[in-house]
Structures are given as C-alpha cells and as structure tokens.
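In: this one's structure only:
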C-alpha cells in the first residue's frame, strides 16, 4: 500500500552569478504547468499525484529541464537554489500580476517576507478522520522535516543566524492554529476564521501542515506539508518524502499513533511546544534542541530524525521504497544545504560564491538525472 504523492515546487529564476530576476509572466505565458506567485521572481510547478517514486522523480526533473531550456532562450539565465533572496532584493516587491486584488493584500500585509521558494509535499489520504490524525502527528513532527530541508541561511547577502531564514520570518497565518480533533472541528474553525477575517479565503491557512482537497474545508483528500525549504536535489527531496510516507503508513496501520492519545501534554501545550520547536529548527535545523511531543523531554533534532528513521525503516522496506529513504542518512551525515553553505562561509567563502557554486551543483545534478531518466 503506497500513498499518492505530489509536489508543489517554487523556485527562483536569475543569473549564474546569483542575481534573482523576475520572469514568471513570460514563463507562465509560454510553458504549460507553471503558475505565477505574487512576486515575479519565483515560479511554481506542480507534479501530478503518483504512487511510485520513479515516476515522481521524472515529474520533478522534467519540468525543470524544460524551464532551463526556455530560460536559455531568454538569455544567460538559470534556476537559483535556496529559499530566500540570498544576495539581495528583499527591500521591495516585484508584482507578477498588478491587477490581482489578493496579491494587493499579500504585498500590503506581508511585504517580501513571503517572497520565498519552498516545497509543499502532498500525500493522499481520503478518509477525513484519518487525515486529521495524520495532520496532528505530522504537525508535531514538522520541525524535523524543516531540519532536513533547511536551505536559507542568507538574506540580502548577509548571514542571518537562521538555517531557514524563510521559516524564521514566514508569517504563519492565522497566528494560532489548534490541533484539529476531528473533521468537524476543522470545518467549524475554518468557517469562524473566514467570518472573522483572519483568513481571506480557504487557501489562507499558512501553517506547517494543513488538510487539503478540492473543496476545503469540506471535501479533503490529502495532507499538505508546507514547512520544507526548497530542496534542490530531487533525490534528497524524495528521501524526505519517503520518511513522511513511511510515518503516515505507520499511522494508518496503527490508529493509536495519535498525539491526542499518546502525549502527556494537553492539546494547547502541544501547540505551544510545536511552535517553539519550529522556531528552534528554523534557527539551528538538525542541531536544534527540541522538545518531544510525547513527554516534552529535550532531544536533538538530528537524534529525533535518527529515531524516526529507525522506527519506519522496516515499513519502507516492506512496501518497497527503502532505497528512496536511504539518502536521509546522507543528509544526517553531511548536513542539509544550509549547513553545507555555512561551513563554506566559515572557510572564508562569501555568500555570492557559495550561491554560484550551488547553482552549478543544482544544474549538474539535474543534467545527470535527466540523462539517467532518458536511458531508463
């Protein structure tokens, strides 16, 4: 029993020197499958739901290859890794659609705090009550997925003190989101937020994880994990996804795997704990000292991921995708992208040279994968 997986990938476009240049209006007008964000400097593509990881890998790589080819037609342009405006440009918005009133609201309310690049991982779960249980568990473990994916230690050319500046600055909305005890709780809460104006529409729920579907909050069919920075290596992204999927299969097979049943803390205490854990993971990623949702005891994010990996390895093996889970070990061994960039910075590299090197690495990885996929 594999679950369906789909990705929403936001990525910056710009020059090989790391300058971010807005081109989403041209991209969206020319290429199928790409949509614009409120700011023109990043663009989004969505992969269709797929059960098999091999299929997901194709779906992740091919649109990027297509996008790169189009960018070459426009000039010496490329894709830029990282989840913030690493080298500059965070002082003002570059509107992609000046006529869009929702974009007016976004710009006026949040400014460039939302001009970030990220990955949203969607996993199909059709039963709404199982989905709510999954959202409860994944929300409390979301800081671990942020820790594995952190890729934004710079903003405007400066080291910010965050491994994920994106999540450190991101305006989570509404400010307080409870753990939803049931589908009915989620429906009632959403309707109340819309009536109060704390949410502008049903999409305006910007938390680490949310239930998603064709007619929110009523018709739901997937869990959407929104906390991850842009993971520029597709193999690493699939490893993080495999960890999430194995955990969700474990939860489906074991209905008692529910924080509301297993935790010694109250639901309100759990919300406070996970908000604090998200902030700590945004700062120090895998080196963050978090509190476990079961008992509130301190645990290093890296150790918690190791623990989780050990717990779900046999599930991934049983369902035939453990080879895709394996690269989580490489992230734990070598560090996430932010940690690797900061190591170079400590060795004397400046942020521009680090980013230029990452741009080249991202392109080389994609070319190698594209060649493998063509052979396959």
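Out: Received it, and whenever you're ready, just let me know what you need. Because the structure is predicted, anything quoted here is derived from the model rather than measured. Numbering: from 1, shown residues only.
In: From now on I want contacts and neighbour counts done on CA atoms only, so please keep to that.
Out: Will do.
In: distance between stretch 278-293 and the chain's centre?
Out: 16 Å (CA atoms, centre = their mean, to the nearest Å).
In: Compute the first-to-last residue distance for that stretch.
Out: With CA to CA, to the nearest Å as the measure, the first residue of stretch 278-293 is 12 Å from its last.
In: hmm, who's touching that stretch?
Out: The contact list for stretch 278-293 (CA atoms under 8 Å, 6 or more residues apart in numbering) reads 140, 142-144, 146-148, 150, 161-165, 167-168, 259, 263, 265, 270, 273-274, 277, 297-302, 332, 335.
In: for comparison:
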C-alpha cells in the first residue's frame, strides 16, 4: 500500500518554485505571475515535470490531491522551521492531523480598498471552487463520505471558513490586528479564511480549493477565479449593489460542496435554493461569461467545465476506481497517473 515518504528537506528549496509545507512529505509548487491560461498551463507542466523527475530520482512518485488516501497522520514528519514549530506548539494535533494540500489562486488587485470590496462580493461563489476541485474523499485509509474531507479538517483552526464582510481596508486590517493581539493567530499566515487579501503581494487569494489532480482542473479553477474578480470589479465600477447573503447560508453551501462535490445538489447562497450541480456550475459560468470572453478564455473554460462534468471531479474518479477494483492502492496509482498525464 502506498505511503507518504519525506523527500530530502533541502530538495524543494534548491529549486525556484518549490518549497515544503508543514509536512516533509508535501511539496508546495508556486508559478510565476501568469498573464494567460496558456502561460499558466506551461508553468504547471514545468513545475510538475521537474518535481516528478526529482521524485523519480529518489525512487518516489508524486500525486496531487487534497489528501493522500492512505497517509497516516500519526507518523508523518513535520518540517522543522521556527514558524512551523510555533504553529505546532500553538495548535498541536490540529496541525499534525492536517495532512492535506490545497490549491491557492492569487489574482492581482493593486488597490487594497478595491480588493476588500471584491473580497466581499466573491464570497457566494467560493463554494463552487471547492465543489470543482474536490479531491480528498479518503483520509487515514478510510472513505470519509465527503468529496472534500480536507475542508472539514481545517475546522479545528480558530480562524477559517468564509471571511467576514468588511466596510474598508482599514476595517480589514484592524480585524486582523485584533486576531493577532488575541493570540488566535500566531502570524498572518494562519489567517485561514476561504479567501483573503494576499499577505505578501497585492492580490486577492482564493484558498478554499483542494489541490487539483490534473493540470486541466487547475487551469479551470484559476480561469474562473480571475474572471470572477474582473466581474466583481465591473459591478463595483458600475455601482451595482452586491447581492446580500447570510454567513450561515454561505457556510451551509460550503458544507454541501465539501460533502457532495459535483455529484448531487448544491446550494446557491444568494437564493437559498438547491440546484443540481451542473445547473449551479452553469449559473457560475453565466455570471462570469462576459469577463471570460473579454479575456479570451471563454471557449477554454467552458470546455474544461463541460469536460469536468462528463468525467467527474477527482474525488468522483477516485471513488469510481475503488468501486471497480476494491483496493485503495489502485486509487493511488490512478492519482499518480492523472497527476503526470498532461506533462507530454
């Protein structure tokens, strides 16, 4: 059965675009700033290809998913860095159990006041990013019953889930300062909202998504994130009022996305209605269509969305493999294959 193994602590840091996360067995890849989906796809191929070769040279394999199905959180080794040590001492087993990987998308917004307004407006759509990316149905060798179990695993941290609504950047900064002063956060990096302002760069950061198994899924996610930001900016500049949604309804929609992915009904937090997942995805595409067309991304994103509905999310495909073979190692093998399939 597949097991998580730690690569050399010095290997990822030796190469531009790579770093460790909390666990030695996880590697973070970071693209350069990309201005087109084509550039993003090329960056992802390069990063995955180099990492796959590094792993192969060490006798290992690489897979991209929200969780590694058979990982034993009790025996995973943590990276020894002062920041990570402080985080572990503060949150203890919540950190140890969180053997997960996410896909974070940064969209540049130079004006921080504008970024806060956009942050407020993107919130009803955040559950869709989770449903699309769901890739963590198995945890600790068990079927969790969720399409994204990574999402509820993060509930142990004090600051997570949908962010509050903020009147201004000053209000955002003051709220974060109070969280730091209260000791709920050890540093800005532990601000685990589903979306937030970038802590190092002038960006809006989407954090809710599971790590995407395929490059296609990653491109779909990033393309939708950029189009959503531009759609919200257009609405702000046109002085259109935002749709008011309740925080509990957004949380309910997030839970439903984690539970079902694209396999069942989803909740539209703007109307409180249940919709079949394809209909909710179509609603999202319709909302961002003008921005996607302006960017020249409409054909690719609409194709990738249709393709995802026909093949199922990574979680759906993992369940399908387990149903067919009955063996979790076969799920791992398929994840490894899908992770590297688009490198040619």
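Out: All right, it came through fine. In this text, all values refer to a predicted model and were calculated from it rather than measured experimentally.
In: Please narrow the contacts of stretch 278-293 of structure 1 to those residing in helices.
Out: 140, 142-144, 146-148, 165, 167-168, 259, 270, 273-274, 277, 301-302, 332 (DSSP state H).
In: Break down the stretch 101-250 of structure 2 into its helices, ranges please.
Out: Taking DSSP state H, counting those that start in this stretch, the helices of the stretch 101-250 of structure 2 run over residues 112-122, 126-133, 150-153, 169-181, 215-237, 247-260.
In: what's the most buried one of the ones you listed?
Out: Highest mean neighbour count among these (mean count of other CA atoms under 10 Å): helix 126-133, with a mean of 28.
In: Specify, as a residue range, where that one falls in structure 1.
Out: Counting by TM-score structural alignment, helix 126-133 of structure 2 falls onto residues 142-149 of structure 1.
In: Give me the mean deviation of that stretch from structure 2.
Out: Aligned to structure 2 and superposed, stretch 142-149 of structure 1 gives a mean residue distance of 0.5 Å (mean CA distance after the TM-score superposition for structure 1).
In: roughly how far out does that stretch sit from the chain middle?
Out: In terms of CA atoms, centre = their mean, the centre of stretch 142-149 of structure 1 is found 9 Å from the chain centre.
In: picking up where we left off before, want to try CSV for the helices of the stretch 101-250 of structure 2, with distance to residue 78 of structure 2 as columns?
Out: Shown next, in CSV, are those (distance: least, CA to CA, whole Å):
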stretch, distance to residue 78 of structure 2
helix 112-122, 32
helix 126-133, 26
helix 150-153, 17
helix 169-181, 24
helix 215-237, 27
helix 247-260, 26
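In: looking at those, which is closest to residue 19 of structure 2?
Out: helix 215-237 (18.7 Å; CA to CA).
In: buried sites along stretch 78-92 of structure 2?
Out: For stretch 78-92 of structure 2, a neighbour-count test (16 or more other CA atoms under 10 Å) marks 78, 79, 84, 87, 88, 91 as buried.
In: Grab the two from the residues you listed that are most spread out in space.
Out: Checking the buried residues of stretch 78-92 of structure 2 with CA to CA, the most distant pair is 79 and 91, at 15.1 Å.
In: what number of residues lie near the nearest residue to residue 139 of structure 2 once chain neighbours are set aside?
Out: Once flanking residues are discounted, residue 139 of structure 2 sits nearest to residue 69: 5.3 Å by CA to CA, 6 or more residues apart in numbering. Residues near residue 69 of structure 2, counting by other CA atoms under 10 Å, number 25.
In: Could I get the contacting residues of the equivalent of residue 69 of structure 2 over in structure 1?
Out: Aligned counterpart of residue 69 of structure 2 in structure 1: residue 86 (TM-score structural alignment). Shown in contact with residue 86 of structure 1 (CA under 8 Å, 6+ apart): 152, 153, 154, 155, 156, 157, 158, 351.
In: Now do residue 86 of structure 1 against residue 355 of structure 1, distance only.
Out: 8 Å.
In: just residue 272 of structure 1 next, same as before
Out: Counting by CA to CA - residue 272 of structure 1 and residue 355 of structure 1 are separated by 35 Å.
In: Residue 370 of structure 1 too?
Out: Taken as CA to CA, the span from residue 370 of structure 1 to residue 355 of structure 1 is 22 Å.
In: quick one: which of those two has more around it?
Out: Neighbours were counted for residue 370 of structure 1 and for residue 355 using other CA under 10 Å; residue 355 has more, 23 against 18.
In: And the more buried one, what's its match in structure 2?
Out: For residue 355 of structure 1, the residue aligned by TM-score structural alignment is residue 332.
In: Quick check, its match in contact with residue 4.
Out: No: the pair residue 332 of structure 2 / residue 4 is not scored as a contact, 11.0 Å apart, by CA atoms under 8 Å.
In: which residues touch the aligned partner of residue 274 of structure 1 in structure 2?
Out: Counting by TM-score structural alignment, residue 274 of structure 1 lines up with residue 250 in structure 2. Contact partners of residue 250 of structure 2, counting by CA under 8 Å, 6+ apart, are 123, 124, 127, 162, 269.
In: Now rank these by neighbours and give me the top one.
Out: residue 127 (27 neighbours).
In: from what I can see that one touches residue 253, true?
Out: Yes: with contacts counted by CA under 8 Å, residue 127 of structure 2 reaches residue 253, the gap being 6.1 Å.
In: Let me see the contact set for the equivalent of residue 111 of structure 2 over in structure 1.
Out: Under the alignment (TM-score structural alignment), residue 111 of structure 2 maps onto residue 127 of structure 1. Contacts for residue 127 of structure 1 (CA under 8 Å, 6+ apart) come out as residue 221.
In: can you check the one 3 residues further on too?
Out: Residue 130 of structure 1 sits next to residue 252 when contact means CA under 8 Å, 6+ apart.
In: From residue 120 of structure 1, how far out is residue 223 of structure 1?
Out: Counting by CA to CA - residue 223 of structure 1 and residue 120 of structure 1 are separated by 10 Å.
In: same thing with residue 207 of structure 1?
Out: For residue 207 of structure 1 relative to residue 120 of structure 1 (CA to CA), the value is 11 Å.
In: what touches both of those two?
Out: Joint contacts of residue 207 of structure 1 and residue 120 (CA under 8 Å, 6+ apart) are 226, 227.
In: what about the longest strand in structure 1?
Out: In structure 1, with assignment by DSSP state E, the single longest strand is strand 5-14.
In: in structure 2, what residues pair with it?
Out: Going by TM-score structural alignment: strand 5-14 of structure 1 matches no residues.
In: Thanks a lot, see you next time.
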